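Peer 1: return a 3D structure for these sequence lines:
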Amino acid sequence: MKYRLLGRSGLAVSELCLGTMTFGNTTSEADSIEMIDRFFEKGGNFLDTANVYVSGRSEEIVGKAIKSRRPETVLATKVRFATSNHPNGAGVSRKHIMDAVDASLQRLGTDYIDLYQVHVWDHATPIEETLRALDDLVASGKVRYIGCSNFFAWQLMKSLAVSDWNRYVRFVSIQPQYSLVSREMDREMLSLCLEENVGIIPWAPLGGGFLTGRYTNEEPTSGRLTSKQGESSWQNRATANNFAVLEAVRSAAKELDKTPAQIALAWLLQRKGITSPIFGASTLEQFEENMGAAGWTMPDAVWNRLDEISALPSEYPNRFIAKFARPFPQL
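Peer 2: Sure thing, here's the model as predicted:
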């Protein structure tokens, strides 16, 4: 397992991050703890959860699993969504952040969180209030670094500007949806993160299971893709372009003697700007398969084929800018 610095921080995280959204739900507590143990045995150190995963049960299981290895763990969790039905039980106001972080710390059985992330933008709360509260948490020692998730590029840039202007702690990372079948962040977010040195830790790197290669053109009757709404719904995934990408992934898997899931994850591991894809697993078998994405290098020709077939169509203003790119003489 290789390690990478998270954004412009000095925090070293494993090239794969273990997501824990299924822990306490489709993954039993025993298998969840076994998964974390195996992850550390293979060199992993980066775990991601959220206070709303299985109504806090995921955090409880993660806390139990890392109790004896807290110093070596890079622990990430999130705040934003409703944890109660009272008016201040959601969002990223100072009140909700302060209440939520203490509740997460109690469930996790620790006195600090390595990476505390805003789960999604809150239109009701000024970003200045959110960042000041997060800055206070870092100053208090309850949080070490801060990040965000599911932001527009302008929201991330505004946040960074507010932090810089007020000398608040900065977001070191963003957690966006990103995979071979979901490359929307290529439009603006990826270039912004490269420019500002913000770490990218993608969620749904397998497209909600679509890129595992288990699916055909027939609508599935089990699994995440049976959802009728959300990012991983069959309606969102079952497009002609996505099936073309899936076929390319299957072809690459056969060529390299890997599984489609390993190919999809390995493509991300070699994508410039990506720090650590967050993979989840419902079973120990899925976990072992996904871990097989690390420790080898995809040939450039195969990587380029996957990149080309999954790329977004040329759009304004990118094609306009490319047309009038300023030429430079050879030096």
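Peer 1: drop to CA atoms for contacts and neighbour counts, all remaining ones
Peer 2: Will do.
Peer 1: just checking, what packs against whichever strand or helix holds Gln106?
Peer 2: Using DSSP states H and E, Gln106 maps to helix 94-108. In this structure, helix 94-108 packs against helix 57-66, strand 74-79, helix 127-140, with contacts taken as 3 or more Cα pairs under 8 Å, 6 or more residues apart in numbering; DSSP states H and E.
Peer 1: quick one: closest of the ones you listed to Val118.
Peer 2: Within those, the stretch nearest Val118 is strand 74-79; the backing value is 5.3 Å (Cα to Cα).
Peer 1: how about stretch 246-253: buried residues?
Peer 2: Leu246, Ala248, Val249, Arg250, Ser251, Ala252, Ala253 (16 or more other Cα atoms under 10 Å).
Peer 1: just stretch 97-117 next, same as before
Peer 2: Across stretch 97-117, burial judged by 16+ other Cα under 10 Å covers 97-98, 100-101, 104-105, 107-109, 112-117.
Peer 1: got the helices and strands packed on helix 94-108 as TSV, with distance to Asp37 and mean neighbour count columns?
Peer 2: Shown next, in TSV, are these (distance: least, Cα to Cα, whole Å; neighbours: other Cα atoms under 10 Å):
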stretch	distance to Asp37	mean neighbour count
helix 57-66	8	22
strand 74-79	14	23
helix 127-140	28	19
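Peer 1: between these, which one is closest to Asn241.
Peer 2: strand 74-79 (32.6 Å).
Peer 1: against which helices or strands is that closest one packed?
Peer 2: strand 46-48, helix 94-108, strand 113-118.
Peer 1: I'd like the ones you listed as TSV, with distance to Phe320 appended.
Peer 2: As requested, the helices and strands packed on strand 74-79 are exported to TSV (distance: least, Cα to Cα, whole Å):
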stretch	distance to Phe320
strand 46-48	39
helix 94-108	43
strand 113-118	34
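Peer 1: thinking again about what came up before, quick check, nearest of the buried residues of stretch 246-253 to Leu265?
Peer 2: Val249 (10.6 Å).
Peer 1: which helices and strands does the helix or strand harbouring the closest one pack with?
Peer 2: Using DSSP H and E, Val249 maps to helix 240-256. Secondary-structure packing of helix 240-256 (3+ Cα pairs under 8 Å, 6+ apart): helix 260-269, helix 300-310.
Peer 1: of these, which stretch is the most buried?
Peer 2: Greatest average neighbour count among these goes to helix 260-269 (a mean of 24), per mean count of other Cα atoms under 10 Å.
Peer 1: so what does the next helix or strand after it touch, helix or strand wise?
Peer 2: Where DSSP H and E defines the elements, the next helix or strand beyond helix 260-269 is strand 278-279. Here strand 278-279 touches strand 17-19, going by 3+ Cα pairs under 8 Å, 6+ apart.
Peer 1: compare with the first, here's sequence two:
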Amino acid sequence: MTSNTGSTAGVVNSNVINPGDITNNQNRSIPNPVSANLTVRTVSTLTAVKAFYPPIVNPGGLSTLTITLTNTGASPLVNLTVTDILPTQVVVAPNPNASTTCGAGTLTDGSGGALNGGDNSVRLNSGTIPAQVGSVAGICTITLDVQGLVTGTRTNTIPTTNVVGTIQGTSSTMNAQAGATADLRVQNLTIEIVKGFVPQLVYGGAVSTLNIELRNPNTAAVLTGITFVDNMPAGMIIADPPLFTPSADGDCGPGATITGTPGTGTFTFSGGTLDAGEECTMSISVTMTVNGNLTNTIPAGAVTTFNGVTNGTPTSASLT
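Peer 2: Below is the predicted model:
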């Protein structure tokens, strides 16, 4: 005997069989109605995606790996475990900066030990993804810094079996619908820096503007976390007011800053970002406390980036 019920999600369907509904050749029936309830629930899905930023780094450079986990079910997913085995020649950065928003979940290496620089795996333990609310899915993330060691494109895949969660209040578990894959490209990158004074000749403590231009000559790679310190020669100091200008058009990135104290001979640029093929200019007002010609040099290797790029040659400018 087959009985059909409705299948609208979220509705409790009651199926009742009355004594008069049963007929047979033996004239047998049941003394009382029988019933059963069927609750149709929305199908939950667990998805995982991942990305590297920046996606291209210099050998030894850093990239932030982000794993995003999504739950479309009406119940939270608990006891969430995610294991990511990094590809060959990609390791956890010396300072992992690892964090997660997946509830009280903890991050370890793939075997459950402490997560350290040089590890080749990371695991989320006992995480939670919130339930979907209305049309807004529950989301949590895992982030950590990784290091690409040698040139080449490294494909990092988390298979579906390495992502598993339990529907809260049940013993039912589920895996991610599909594996999560992202590429990290490791290649030789460069950054260029030039500088100059306007005017080049000052009198009696007058102010000159030091302009420094950063250039990203790479055709595909964004450079992030650009930083350098400029130690000016003795007798050259930051003017008061210093009139710091990270970039007139903002191309040095939204987080770019220059810091320094008037009357001192050192300033720091940090937080810069340059898209592929872009350049930006910063400026600072300086003056001299001595007579003569002074040369200001930023040495090779003084400019650094998050993705491991440095300037291969020094840059100098003179002020008289």
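Peer 1: now the TM-score, please.
Peer 2: The TM-score (TM-score structural alignment, normalised by the length of structure 2) is 0.25; 145 aligned residues with a Cα RMSD of 7.0 Å.
Peer 1: make TSV from the helices and strands packed on helix 94-108 of structure 1 and add distance to Ile321 of structure 1 to it.
Peer 2: Conversion of those to TSV gives the following (distance: least, Cα to Cα, whole Å):
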stretch	distance to Ile321 of structure 1
helix 57-66	46
strand 74-79	37
helix 127-140	31
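Peer 1: of those, give the one that comes closest to Asp307 of structure 1.
Peer 2: Minimum separation from Asp307 of structure 1 across those (Cα to Cα) falls at strand 74-79, 29.2 Å.
Peer 1: test my guess that Cys5 of structure 1 contacts Val13.
Peer 2: I think there's a mix-up here, since residue 5 of structure 1 is Leu and not Cys. Yes: using Cα atoms under 8 Å, Leu5 of structure 1 makes contact with Val13 at a distance of 6.2 Å.
Peer 1: which of the two has more neighbours?
Peer 2: Between Leu5 of structure 1 and Val13, counting by other Cα atoms under 10 Å, Val13 is the more crowded of the two (21 against 15).
Peer 1: output the contacting helices and strands for the helix or strand harbouring the more buried one.
Peer 2: In this assignment (DSSP H and E), Val13 of structure 1 forms part of strand 12-14. Taking 3+ Cα pairs under 8 Å, 6+ apart as contact, the helices and strands that strand 12-14 of structure 1 lies on are strand 3-5.
Peer 1: elements contacting the strand it packs on?
Peer 2: Using 3+ Cα pairs under 8 Å, 6+ apart: strand 3-5 of structure 1 touches strand 12-14.
Peer 1: JSON lines for the helices and strands packed on helix 240-256 of structure 1, including distance to Val172 of structure 1?
Peer 2: Shown next, in JSON lines, are those (distance: least, Cα to Cα, whole Å):
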{"stretch": "helix 260-269", "distance to Val172 of structure 1": "19"}
{"stretch": "helix 300-310", "distance to Val172 of structure 1": "26"}
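Peer 1: between the helices and strands packed on helix 94-108 of structure 1, which one is nearest to Ala153 of structure 1?
Peer 2: It's helix 127-140; of those, that one is closest to Ala153 of structure 1 (Cα to Cα) at 14.3 Å.
Peer 1: the closest one packs against which elements?
Peer 2: Helix 127-140 of structure 1 packs on helix 94-108, strand 143-149, helix 153-166, going by 3+ Cα pairs under 8 Å, 6+ apart.
Peer 1: wait, which of the helices and strands packed on helix 94-108 of structure 1 is closest to Glu289 of structure 1?
Peer 2: Proximity to Glu289 of structure 1 (Cα to Cα) singles out helix 57-66 among these, at 21.1 Å.
Peer 1: okay, the angle between the closest one and helix 94-108?
Peer 2: Interaxial angle, helix 57-66 of structure 1 versus helix 94-108 (axes from the mean of the first three to the mean of the last three Cα atoms, to 10 degrees): 50 degrees.
Peer 1: ok and helix 57-66 of structure 1 relative to strand 74-79, angle-wise?
Peer 2: Helix 57-66 of structure 1 and strand 74-79 are oriented at 160 degrees to each other (the same axes, to 10 degrees).
Peer 1: helix 57-66 of structure 1 - contacts with which helices or strands?
Peer 2: Packed against helix 57-66 of structure 1, as judged by 3+ Cα pairs under 8 Å, 6+ apart, are the following elements: helix 29-41, helix 94-108.
Peer 1: quick one, it and helix 29-41 angle?
Peer 2: Using the same axes, to 10 degrees: helix 57-66 of structure 1 against helix 29-41 is 50 degrees.
Peer 1: neighbours around Phe243 of structure 1, how many?
Peer 2: Per other Cα under 10 Å, the neighbour tally for Phe243 of structure 1 reads 18.
Peer 1: what does Asn79 of structure 2 give?
Peer 2: 20.
Peer 1: doesn't Leu124 make contact with it?
Peer 2: No: Asn79 of structure 2 is not in contact with Leu124 according to Cα under 8 Å; the separation is 9.6 Å.
Peer 1: from Asn236 of structure 1, how far off is the nearest residue to Ile61 of structure 1 once chain neighbours are set aside?
Peer 2: The shortest distance from Ile61 of structure 1 to any non-neighbouring residue, by Cα to Cα, 6 or more residues apart in numbering, is to Glu29 (6.5 Å). Using Cα to Cα, to the nearest Å, Glu29 of structure 1 is found at 31 Å from Asn236 of structure 1.
Peer 1: between these two, which is the more surrounded one?
Peer 2: Using other Cα under 10 Å as the criterion, Glu29 of structure 1 and Asn236 rank with Glu29 on top: 20 against 16.
Peer 1: gap between that one and Ile278 of structure 1?
Peer 2: According to Cα to Cα, Glu29 of structure 1 stands 19 Å off from Ile278 of structure 1.
Peer 1: coming back round to it: for Val74 of structure 1, find the nearest of the helices and strands packed on strand 74-79 of structure 1.
Peer 2: Closest to Val74 of structure 1 of those, according to Cα to Cα: strand 46-48, at 4.8 Å.
Peer 1: burial measure for Leu319 of structure 2, as a count.
Peer 2: Residues near Leu319 of structure 2, counting by other Cα under 10 Å, number 21.
Peer 1: ok, now Ala30 of structure 1?
Peer 2: The burial count for Ala30 of structure 1: 12, using other Cα under 10 Å.
Peer 1: same thing with Arg154 of structure 2?
Peer 2: For Arg154 of structure 2, using other Cα under 10 Å, the count is 18.
Peer 1: thank you kindly, that will do.
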